[in-house]
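>>> would you be able to build a 3D model of this:
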Amino acid sequence: MTATVPLGPEAATSRHALRRLVRPLSIRGTRQLPAAGAASTRPLRTRWALVPGDALAALVVSAVTLSTGPTLLTATTDAWLLLAAVTVTWLALLGATGAFEARRTTSATGDLRRIARAGVGLAAATPVIVTTSGQPLEPWRVLVAAASVSALAVGLRRAGTALRPPDPVRVVVSGPRPAVDLLLRELATDRRPAFEVVGIHEPATGRELPTTAQRLGAEAVIVLPTERDDPAALRRLGWQLERAGTQVLIATGLLDVASHRTRLEYAGALPLLRVRHPDATGVRRRAKAVADRVAAAVALVVLAPLLLAISVAVRVESKGPAFFRQTRVGRDGVPFTMLKFRTMGLDAECRREELTAREAVEGVLFKMRCDPRVTRVGAVLRRYSLDELPQLVNVLRGQMSLVGPRPPLPSEVERYAPDVHRRLAVKPGLTGLWQVSGRSDLSWEESVRLDLRYVDNWSLGSDLRIVWRTVGAVLGHRGAY
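Predicted structure coming up:
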């Protein structure tokens, strides 16, 4: 038996549960579904509009980097022909690598790879074009031209996506209900959804899926395999969907695995997805440790006047030390003393038990939005995350990193579930995914998942992106209390 739940005005009995799950996806329940056979008729308009910009960029870059004689106003016919040949070659290479295809579900990394391949092709083709034209050219000009035009192509696509985000792909999700619910929850976390779910298919045989996708006007089908599926059945499904022009996406069952850790391999004709282990002790980790200490040392010197002023302000408002020292758990469960500016009164720890009994505590964390123990100066420091600055000393000592999971208390670690101990595989951080994603506004489960995702998918590039996003998180004060 096959159950199909369309997400239109005629939605069936599960409408309330589905609406609760997929509301963040901007599913428009009143939208008129296209007629049967219209799944692939929506124009792919977002990419071809970039052709004039790519052509102009190639023409200007070629004129600046490849010209060795007259300017454009006094250029000879041969010079103009050279520039035109380079421009046409660049457009042809972009088309050959698929840079003009409107892949609404493709990540920015895919765009970078395609443009990079086109740039390498341009660097190889330009000397041939120049030699044919009979004009001398230094090799460095070719490399500069290829790199510059590739960078402009990337910028054009980023700007185009920001100004006019591509429409989400209309999909039907097929699979057992628990797996479907998990997929819907994951889709709901996307800030710019790549998919618009128009129907849910719970198959017993899968034979009606192509008809369902066509009737609902789906452009693609997401298949969540069951134990009853076999390669032959999936292949037949692909043949059936091919007739209607509907794409097939097959879930792997993996969660929170970054693309740079995966690679497609084959056992005969059977595709296998290799998942690489995180780089826990390699050269990049050692480079990160050195960079952490150097950056912390420089920051402490530059911020010394600010640190002194904050110390004075803390001590003037309330008696006691300017710094708060607390035992936290670092990498591999090794405890260390973490430094912060004191933001509470001296009786804060004594009052914690009273407040814990009064407040509802989620998971193992205790956090109050309006904590009566926080001083006026402390509230300002917390709002702008200035109370965290002394942790630069911990980074300099090698106990912490600039980017990493939140440093936990020993009492929290004692209550960890087995999987949560994975957070301790790396050094805790001054900032991290938890901070740029909401900090104290996150639930315990969300915080843990972000930390585990960081540990498993770490890269130097991800650290740089988190540092950049931290600036916006601090200025926006989100979750800072």
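
>>> contacts and neighbour counts: CA atoms only from here.
Noted.

>>> where does Q326 sit: helix, strand or coil?
Following DSSP: H, G, I helix; E, B strand; the rest coil, Q326 is assigned to strand.

>>> just checking, it touches F341?
No. With contact defined as CA atoms under 8 Å, Q326 does not reach F341; the gap is 11.0 Å.

>>> those two: who's more crowded?
Of the pair Q326 and F341, F341 is the one with more neighbours under other CA atoms under 10 Å, namely 23 against 11.

>>> what about the more buried one, distance to L306?
12 Å (CA to CA, to the nearest Å).

>>> before we move on, what about A297?
15 Å.

>>> these two: who's more crowded?
More neighbours surround A297 than the other of A297 and L306, with 16 against 13 (other CA under 10 Å).

>>> list the contacts for the more buried one?
By CA atoms under 8 Å, 6 or more residues apart in numbering, the residues touching A297 are 392, 396.

>>> before we compare anything, build this one as well:
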Amino acid sequence: MGEVTTSLQRPVTNTGRSKLVRHVDSFEIQPPAPPSHNGVPRSAWARARRRVSRWHRPYITLLLLLDFAAAAVASLIAIETFDQSRAGFYNAEQDPTWFHTVAFGLLPLGWLVSLWANRAYDRRYLGLGPDEYKRVIRAGVAVAATVSFLAFATKTDLSRYTVGTALLAALLLILLNRMLCRFVLHVVRRNISQAGHRMVLIGTLPECLEVYTAVTRNPAAGLMPVAIHVTDGYAAAKGIETPVPVYAGRDVLALVREVGGDTIAVCGSASSEPGELRRLAWQLEGSGVDLVVAPQLTDIAGPRVHIRPIEGLPLLHVEEPTLSGPALLAKNLMDRVAAGFGLLLLAPVFLFIAIAIRISDPGPVFFRQPRVGHEGRTFRVWKFRTMYVNAEDRLASLVDRNETDGMLFKMKEDPRVFPVGRFLRASSLDELPQLINVLKGEMSLVGPRPLPADDGDFLGDVRRRLLVRPGMTGLWQVSGRSDLSWDEAVRLDLYYVDNWSLAYDLSILWRTVGVVLARKGAY
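From the prediction side, this is the model:
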């Protein structure tokens, strides 16, 4: 934990003479700084070089090379798949040089131009979130439209199958490249804390600490706070231990340079001062320092937030959660179809697991327990039995050894679990029978985990989990499972309820595969 830092360096003016600094309450107040420029651009093509965070330069260079190679390989795949006489231009065999120039040079170059025009190389969209992939898809549509227009305008005889194969293969290969590069970038950020943005947080101390907790919760995001500049004075931070140094009464841009930052995050009420945020943005022009604003909107996903300016005032409109409508019907249909096919395909696995359970401990194969479902309705969840038949009778003697702080009883070394059951829990195979609940409409593939019904009515924020169907997997499971605290698990479940979408469900299902294979937090 860092100490509250208040010592300032003596300012030096352009004339070489140092001015006196007055000490008040153990921190220094600098004399008024000369007015900064008003943000008039120096040159239309001027681009400030970033002072510290330069990870994006080699990263973007790598993306450029890989994207060009992907487009060229896609052309090769299309040529090898179809007859070369049909692969591209009419009479290509008579002019192979021009044909190969277009296939392996101009078309890949056109992909790079389209990706650049759609800002797929903008560092703000690299490494996190779906925006990077959306921009790649837009670029693919633009390339397809451009090729079609040029072929029509020049009356070029093209093979539709070959060109379609080349464009689709290029899009898929570029998306695959982006996924692999993002995976490597996340590994670097998690393990060596590099390739990120060094942030200086500005605001009151509670607001800054809240933003610090949020941005450091996911190291893969690459946001690394290095300092806090409090707007409510040093007294507000006095005697409080903080994870990074705290400063007060400083020139913000000078502080950013001193701590080696490249991003300023204005937190909460610090952004409400009329004109202050605009003047700060002017001051940062040409400095290579990014400015971000962290409003007091927590756990609300981007698609629900829209900026609608009214007479120069940017209003943030927060849309209601999508808890009904066509998207929900599509989700229910996907659940039923996937559950039906899953039960058919996994029938041999179910039989093998049932035999293993009966050999390990005589008794029923399945365990059915009352759980609270959608809108408070109670149902019985299906699971493979992983504990001895007298497990419920032995629970009272183990309550004092509960390793969680929530409504579920969890022990890493629960003596009531027999050996085969321990394997089933670690691999999450014991959850597969819940496909029956999904098929019946009592559960969904993705959603908050159903909690026991014998704990009484849910109170407060926890009750909001009941607005959607409980799921076989969810944001809680892919974010740590049993290793998370109860409050963190509830926060993740409520985030899912407020921000779910079909794309988000597919993302969670994809992440579930990795979590299950890694056996993270399963016991």
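
>>> any shared contact partners between F341 and L306 of the first structure?
Joint contacts of F341 of the first structure and L306 (CA under 8 Å, 6+ apart) do not exist.

>>> give the buried residues for stretch 72-85 of the second structure.
Across stretch 72-85 of the second structure, burial judged by 16 or more other CA atoms under 10 Å covers 72-79, 84.

>>> from what I can see V172 of the first structure touches F195, true?
No. Counting by CA under 8 Å, V172 of the first structure does not reach F195; the two are 9.6 Å apart.

>>> quick one, strands of the stretch 1-150 of the second structure?
With strands called from DSSP state E, counting those that start in this stretch, the stretch 1-150 of the second structure shows them at 22-24, 27-29.

>>> any idea which of those strands is most buried?
strand 27-29 (a mean of 18; mean count of other CA atoms under 10 Å).

>>> residue in the first structure matching R304 of the second structure?
In the first structure, the residue matched to R304 of the second structure (TM-score structural alignment) is R261.

>>> how about D493 of the second structure?
Looks like D493 of the second structure aligns to D451 there (TM-score structural alignment).

>>> now do K134 of the second structure
Counting by TM-score structural alignment, the partner of K134 of the second structure is R113.

>>> same thing with M407 of the second structure?
Using TM-score structural alignment, M407 of the second structure pairs with V364 in the first structure.

>>> ok but its match is inside a helix, no?
No. Judged by three-state DSSP, V364 of the first structure forms no part of a helix; its state is coil.

>>> quick check: closest non-adjacent residue to it.
Excluding the flanking residues, the one nearest V364 of the first structure by CA to CA, 6 or more residues apart in numbering is E412, at 5.6 Å.

>>> and for the one you found, the neighbour number?
When neighbours are counted by other CA under 10 Å, E412 of the first structure registers 14.

>>> that one sits in which helix or strand?
Assigning secondary structure by DSSP states H and E places E412 of the first structure in helix 410-414.

>>> for that helix, which positions count as buried?
Quick answer for helix 410-414 of the first structure (16+ other CA under 10 Å): V413.

>>> can you name every helix or strand that that helix contacts?
strand 323-329 (3 or more CA pairs under 8 Å, 6 or more residues apart in numbering; DSSP states H and E).

>>> can you check which part of the second structure the strand it packs on sits on?
Going by TM-score structural alignment: strand 323-329 of the first structure matches residues 366-372.

>>> just to revisit the earlier point, more neighbours: which of V172 and F195 of the first structure?
Taking other CA under 10 Å, V172 of the first structure and F195 do not tie; V172 has more neighbours (30 against 22).
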